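Trainee: Fold the following for me, if possible:
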Amino acid sequence: MPYAAATRTSPEQHSRVVTNGRAAVACAGHAGVPAEVARHHEHTVTPGQCCSVMMRSIAAPAAAVWSLMRRFDQPQGYKRFIRGCHVVDGDGVEVGSVRELEVVTGLPAENSRERLEIRDDERRVISFRILGGEHRLANYRSVTTVHEAASQNGPLAMVVESYVVDVPQGNTVEETRIFVDTIVRCNLQSLERTVLRQQAMAAAPHNNHNHN
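Mentor: Okay, here's the model as predicted:
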């Protein structure tokens, strides 16, 4: 069932739990997100790691948003920090596929090697894990889900993206979270702009026809 969507990207507050006798952090998703959605964003965070979850509503059908999100082989389709992507293992569709990314000049990173962990077209879930590369995101795992959201003003999609990552030596949990949240937020903003631009281009011939 659709649920009321937040109107902006926002970090999730986490609750502390105990897993197997050790302190950990559960990323359970935002209030209002159905259990079948939130379960995809549960992460066990060990000492020396941090996690966060962001969400953004986009005024477009979930299918249109997912059509971009699902392309493990073409993240540069909406992620502006990526200059190029090459699938080096698998077909870029099946779980286990590995991609190598080239990062744009000017960022504190050069490249990244990433493995596709989940891609579920029916539930619109995609997850990847960073295997290596020249960057600061060690042991990074991301999960993104796309859902129809309740709206009285036309189609509305909710994108929920969560992650867990090591805290680099010399950095605090808060510094790490701010750094990664900024990247995720920029990617979600770019995703929204890309989807809305595609929607406008698709509607343009129809609109022109009506004016003729």
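
Trainee: rest of the way, CA atoms for contacts and neighbours
Mentor: Noted.

Trainee: Going along the chain, name the helices of the protein.
Mentor: Assigned by DSSP state H, the helices in the chain fall at 35-38, 62-69, 173-211.

Trainee: And these: which comes nearest Ser112?
Mentor: helix 173-211 (14.4 Å; CA to CA).

Trainee: burial of Asn210, as a residue count?
Mentor: 8 (other CA atoms under 10 Å).

Trainee: so how far is Ala203 from it?
Mentor: 11 Å (CA to CA, to the nearest Å).

Trainee: ok so, going back, tabulate the helices of the chain in CSV, adding columns for distance to Ile126.
Mentor: Below are those laid out as CSV (distance: least, CA to CA, whole Å):
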stretch, distance to Ile126
helix 35-38, 12
helix 62-69, 8
helix 173-211, 14
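
Trainee: just those helices: most buried one?
Mentor: helix 62-69 (a mean of 18; mean count of other CA atoms under 10 Å).

Trainee: run this one through as well so I can compare:
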Amino acid sequence: MRGTYAAKTEAILTQHHRREVSPNQCSSRLTQTIGAPMGLVWSMVRDFGQPQAYKRFVKNCLMRSGDGGVGSVREVRVVSGLPAGVSVERLERLDDDARVMSFSIIGGDHRLENYRSTTSVHEEDDLDHDHDHDHDRITEKRTVVIESYVVDVPSGSSEEDTCAFANTIIRCNLMSLARIAEKIAAGS
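Mentor: Down below sits the predicted model:
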């Protein structure tokens, strides 16, 4: 089963998360497993107008144009303490069948130039767990979220520093998504 899972994962990465990276850019991919139903997680990720529902560094979001569909533009205000105040972002892709969302940063007062992100949501199959030490096998459905990006490396910065900054923000957002979705799924 693990071979099949690995093959499925590679197909997903090839289809949705492979990008050409030029010499002045960096790219990374992060993954988060969430103990909540895929439909719940996707409903949170796909809501372009409400990133603050799980993204901890977003203070608020104002839709500048569109209704949350492809081509919509949002203005995201970030919490104080980050080296930015506003990010203007356009939804490039929203595919409910494949559960893939992509957006680009098109403006703002930060150093993330030519930032393009893709997030995909998938069901993780065949996870076996022991139940109450009696070794009865149960199957639990979990969700895997993959987020990848490409961004220009600003002058005066290194590829490592640029990726470290972006990875930290994304990792925090994915962990927050997991906490919130798992809490909702548990009925708390």
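
Trainee: what's the TM-score here?
Mentor: In this superposition the chains share a TM-score of 0.88, using TM-score structural alignment, normalised by the length of structure 2; 176 aligned residues with a CA RMSD of 1.9 Å.

Trainee: Structure 2: strands as residue ranges?
Mentor: 25-34, 58-65, 73-78, 86-95, 100-108, 116-131, 136-152 (DSSP state E).

Trainee: Which one of those strands lies nearest to Pro51 of structure 2?
Mentor: Closest among those, once you apply CA to CA, is strand 58-65, at 7.0 Å.

Trainee: And Trp66 of structure 1, what's its match in structure 2?
Mentor: The equivalent of Trp66 of structure 1 in structure 2 is Trp42 (alignment by TM-score structural alignment).

Trainee: How about its match: what's its closest non-neighbour residue?
Mentor: Val121 (6.2 Å; CA to CA, 6 or more residues apart in numbering).

Trainee: looking at the strands of structure 2, which is closest to Tyr5 of structure 2?
Mentor: Per CA to CA, nearest to Tyr5 of structure 2 of the strands of structure 2: strand 116-131, 7.8 Å.

Trainee: Which other helices and strands does that closest one contact?
Mentor: helix 2-16, helix 38-45, strand 100-108, strand 136-152 (3 or more CA pairs under 8 Å, 6 or more residues apart in numbering; DSSP states H and E).

Trainee: on that earlier part again, ok, now which ones touch the residue nearest to Trp42 of structure 2?
Mentor: Contacts of Val121 of structure 2 were listed using CA atoms under 8 Å, 6 or more residues apart in numbering, and they are Met38, Val41, Trp42, Arg99, Val100, Thr143, Val144, Val145, Ile146.

Trainee: ok, now with 6 Å
Mentor: Arg99, Val144, Val145 (CA atoms under 6 Å, 6 or more residues apart in numbering).

Trainee: can I get the strands of structure 2 in a markdown table with distance to Thr4 of structure 2?
Mentor: Shown next, in a markdown table, are these (distance: least, CA to CA, whole Å):
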| stretch | distance to Thr4 of structure 2 |
| --- | --- |
| strand 25-34 | 18 |
| strand 58-65 | 37 |
| strand 73-78 | 38 |
| strand 86-95 | 24 |
| strand 100-108 | 21 |
| strand 116-131 | 10 |
| strand 136-152 | 15 |
